[in-house]
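**Student:** model the following, please.
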Amino acid sequence: MDKLSAIRAFVLVVQTGSFSAAAREQGTTQATMSKKVAALEDDMGVKLLTRTSRELSLTEVGQDYFHRCVSILSELDEAESNARSQMGRPTGSLRISAPVVFGNRFIGPVLAEFLRNYPELKVDLHLSDKHVDLVAERIDIAIRAKQLEDSSLIARHLFDNPMVLVAAPSYLSTNIEPTSPEQLASHNCILYSMLKSIGVWHFSRKGKNQSVAVSGSCRCDSGDVILQLAIDGVGIAQLPVWMVKEFVDSGQLVILLRDFEVNPLPFHAVFPQNRYVPLKVRSFLDFIKLKIEHSELYSDIRATSKS
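**Tutor:** As a prediction, this is how the structure comes out:
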C-alpha cells in the first residue's frame, strides 16, 4: 500500500463529502478511492469513516486523524512548493476563495492575464460570500471583507473599502430622506448578514464616531442581491462605492448622508500561517494587488477616500 496516496485519498473523501466526488477530482474511480481508504483502515486496525447508503461521517478516531493528516499534508505541500520556488516559477494548483462581487469585479477581468503569465499554474476559483475553513477546504488564499479576528491566518491588506448609503428615488418618493444617522431607525434598511454586527451601522463625522441600530424587512449574504434590492426601491443599503457608482451616475440610486462618513470595510487576502509563503501564493498576491491599484474601480475608491 502507498500510504501517502491512501492518506491523500482519505482526506479528499472527507473534504469532498463522498467517494464519488473525490474520485472525480482525482480522475479515478470510486472503487479505487474506496479501496485506498479501506486499506488505510486495515493497516491501522481502526475505523475512520462510518458509511451509510446516503452519507459518510467521521468516527471519533477518524476526526482526530483527519485533522492531523490535513496538517501533515499541508507541511508536505509547503515543502514541495518551497523547493519548486527555488526554480523561480510557480507550478501546481492554486485554490482561491473570494466573495462573489469581488471575484466578478476584480479577479474575473484579470484572471486570463494571470494564467498567461503563469502557464504552469492551474487556478481553482471558488466564489462565495461564506467564509470557508482554509485548511479543511484546501484553500491556498482567500479574500475577505471584514476586520480579521483569526490569528491562525496571515493577512495582507489589499485596500480599505469606502462605503456609502444609497436608496432608489422610488424609495425616497414615499419616505423622508434621512439627514442624520439616528433617523435610520425609522427606515427600512437592507442588511448584509455576513457582518458580525448585522444590525449596527457605524459612522464618523469631524473625528467623532457614532453607531446606530438599524433594521429592515430583508437581510442577505449577497452584495449583488442587496444592490438589486436597493435599485428596486426596497430600502436603504450600505454598499461599497465601486459597486454603486454607475447606478448613482445613472440616477438609479441616490447617495444619502453625505456629511457623514460610513466606516470603511477593509479587504484582506488571507492564507494559512506556514513558515514559508508558497511562490504561487506570493505571485497571485503581488499580481492582484497591482491590478487592483491600477483598476478604474480602485480609482473610484481613491477619489472617495480623498473627498
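**Student:** can we go C-alpha only for contacts and neighbour counts from here?
**Tutor:** OK.
**Student:** residues in contact with the nearest residue to Arg95 once chain neighbours are set aside?
**Tutor:** Excluding its sequence neighbours, the residue lying closest to Arg95 (Cα to Cα, 6 or more residues apart in numbering) is Asp124, at 4.6 Å. Asp124 is in contact with 93-96, counting by Cα atoms under 8 Å, 6 or more residues apart in numbering.
**Student:** also this sequence, please, to line up against the first:
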Amino acid sequence: MKVFIAVEANNGFASAAESLSISAPAATRAVSALETTLNTKLFHRTTRRIRLTEAGRLYLVEAKRLLEDLKALEAKVTGAHLAPAGEINVTAPILFGERYITPIIAKFLVDFPQVSVNAYMYDHIIDLIEHNIDVAIRIGKPKDSSLYATTVGYVGRVTCTTPQYLANNHPIHTPEDLKHHSIVYPTSFNEPAVWTYHKEGKAQAIKVKPRYQCNQNRSAIEAVKHGFGVTRCMSYQVADELASGELVSVLTDYEDAILPIQAVSLEGRYNQEKVKQFIGYVKEALGNNEYLNARN
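**Tutor:** A predicted model of the protein is given here:
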C-alpha cells in the first residue's frame, strides 16, 4: 500500500523506489502483487508515463486514510503525541469560506507545518466521498445522518439596506411594506421570488418583485451598499457592514429561527488527528465572533 501511494506521488516506479530506499523492480513487484490481490488494475502503464485507473483513484483515497488511521492508532497505543500532518480537503460556501474559513486555514497552516490544505468554495453541497472531502462547513442541519457533525456557530437571515435609503423611502415595519421598495434578489434564477418570514409561530410568505436579480450574494450586497434597495441574506454575509453601521437590518422581529453552522465529516475521518484539530480551530474562531454565535 505504501509503495502504491509512493508511485502515484512520484509519478513513476523509479522515483518512488528511490524515495522508499528500495529497488525499482521491487516497487514494480509490490504494486503488481497488490493488483493481483485486488484483482484489478490500479495504473494505466505506457513506456512514458503511468496514470491511475478509476479503481486506482478510489483505492488511493482510502489507502491514504487507512495509513493515517494506522499512525493515529499506533500513537494512541504507545502514548505518543501525534502532531497533525498530511493533506486536508475542506469545502465551504463561497462568501463564508472567503471571510471566515480562509483566515482559520492560514493560522492552522502556520501552527502545523506538516499539514497542507486544499479548499473548495462552492455555494452548493458536494458529495464528501466523491470529492474526498475531510471537513465540510455547512449552514443548517445535515440531512445525511451518517455524517459526523459538530456545531461551530449560529447564523440567521437578515433583511437589510443602508441608513440613507431607509431615511429617504417608505418605512419598513412589516413584510408587506416591502412592496413599496426596490428589491435586490440573490437567486439561482430557477426559484420563485419569495421571502418567508415568521412571527409568533406563523409563517408569512411575501412574493417580491425584484428590480435587480443576480446569482451571487456578494453582488446583491454591493448593490445595496451603493444605495440601491433592500436585500435579504445570511447574517454572516453582512456582519462587518452591520457592525460598522454601513448597513442596517429591518424586520428583525419577523426573521426565521437561527441556523447552526456545522463542521461535517465522514465518521471514519473525524477521528483523524488533523481533522479533529482543524474542527477545533474552526469552533474556537467562530465561537469568538458575536455575529456567528448569537442564538437569538
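**Student:** which of the contacts of Asp124 of structure 1 are buried?
**Tutor:** Buried by 16 or more other Cα atoms under 10 Å: 94-96, out of those.
**Student:** tell me how far the residue nearest to Arg95 of structure 1 lies from Ser97 of structure 1.
**Tutor:** 9 Å (Cα to Cα, to the nearest Å).
**Student:** next: Gly207 of structure 1.
**Tutor:** In terms of Cα to Cα, Gly207 of structure 1 sits 35 Å off from Ser97 of structure 1.
**Student:** buried residues in the longest helix anywhere in structure 2?
**Tutor:** Looking across structure 2 with DSSP state H, the single longest helix is helix 54-78. By neighbour count on 16+ other Cα under 10 Å, the buried set for helix 54-78 of structure 2 is 56, 59-60, 63-65, 68-69, 72.
**Student:** of these, closest to Val208 of structure 2?
**Tutor:** Of all the buried residues of helix 54-78 of structure 2, Arg65 has the smallest distance to Val208 of structure 2: 48.5 Å, by Cα to Cα.
**Student:** contact partners for the closest one?
**Tutor:** Arg269.
**Student:** I'd like the distance between it and Pro84 of structure 2.
**Tutor:** Distance from Arg65 of structure 2 to Pro84 of structure 2, by Cα to Cα: 13 Å.
**Student:** wait, what's in contact with the residue nearest in space to the middle of structure 1?
**Tutor:** Central residue of structure 1 (Cα atoms, centre = their mean): Ala98, 3.3 Å from the mean position. Shown in contact with Ala98 of structure 1 (Cα under 8 Å, 6+ apart): 125-129, 142-144.
**Student:** three-state assignment of the closest residue to Gln147 of structure 1 other than its chain neighbours?
**Tutor:** Spatially, and ignoring its direct neighbours in sequence, Gln147 of structure 1 is nearest to Pro266 (6.5 Å; Cα to Cα, 6+ apart). Put simply, Pro266 of structure 1 is strand when judged by DSSP: H, G, I helix; E, B strand; the rest coil.
**Student:** Pro266 of structure 1 pairs with which position in structure 2?
**Tutor:** Matched by TM-score structural alignment, Pro266 of structure 1 corresponds to Pro260 in structure 2.
**Student:** Val214 of structure 1: neighbour count?
**Tutor:** By other Cα atoms under 10 Å, the residues close to Val214 of structure 1 number 20.
**Student:** cool, and Val230 of structure 2?
**Tutor:** Neighbour number of Val230 of structure 2 under other Cα under 10 Å is 25.
**Student:** re earlier: ok, the match of Pro266 of structure 1 touching Ile139?
**Tutor:** Yes - counting by Cα atoms under 8 Å, Pro260 of structure 2 touches Ile139, with 6.0 Å between them.
**Student:** next, show the common contact partners of those two.
**Tutor:** Common contacts of Pro260 of structure 2 and Ile139 (Cα under 8 Å, 6+ apart): Val155.
**Student:** residue in structure 2 paired with Ser97 of structure 1?
**Tutor:** Counting by TM-score structural alignment, the partner of Ser97 of structure 1 is Thr91.
**Student:** part of a strand, is its match?
**Tutor:** Yes - counting by three-state DSSP, Thr91 of structure 2 is part of a strand.
**Student:** check contacts around it.
**Tutor:** Contact analysis of Thr91 of structure 2 by Cα under 8 Å, 6+ apart lists 97, 119-122, 133, 135-137.
**Student:** try it again with 7 Å
**Tutor:** Thr91 of structure 2 sits next to 119-121, 135-137 when contact means Cα atoms under 7 Å, 6 or more residues apart in numbering.
**Student:** how much space separates it from Ala6 of structure 2?
**Tutor:** For Thr91 of structure 2, the distance to Ala6 of structure 2 - Cα to Cα - is 26 Å.
**Student:** re the thing from before, what's the most distant pair in the contacts of Thr91 of structure 2?
**Tutor:** Farthest-apart pair in the contacts of Thr91 of structure 2 is Met121 and Val135; separation 12.1 Å (Cα to Cα).
**Student:** between these two, who's got more neighbours?
**Tutor:** Val135 (26 against 17).
**Student:** can you show me the strands along the stretch 51-200 of structure 1?
**Tutor:** Using DSSP state E, counting those that start in this stretch, the strands found in the stretch 51-200 of structure 1 span residues 56-58, 92-98, 121-127, 141-145, 153-167, 189-192, 200-205.
**Student:** next: the stretch 201-307 of structure 1.
**Tutor:** Under DSSP E, counting those that start in this stretch, the stretch 201-307 of structure 1 gives strands at 208-213, 219-220, 236-240, 254-256, 261-272.
**Student:** need the winner for burial among these.
**Tutor:** Greatest average neighbour count among the strands of the stretch 201-307 of structure 1 goes to strand 236-240 (a mean of 24), per mean count of other Cα atoms under 10 Å.
**Student:** so how far is it from its chain's centroid?
**Tutor:** Strand 236-240 of structure 1 sits 19 Å away from the centroid of its parent chain (Cα atoms, centre = their mean, to the nearest Å).
**Student:** now do stretch 182-202 of structure 1
**Tutor:** 22 Å.
**Student:** cheers, nothing more for now.
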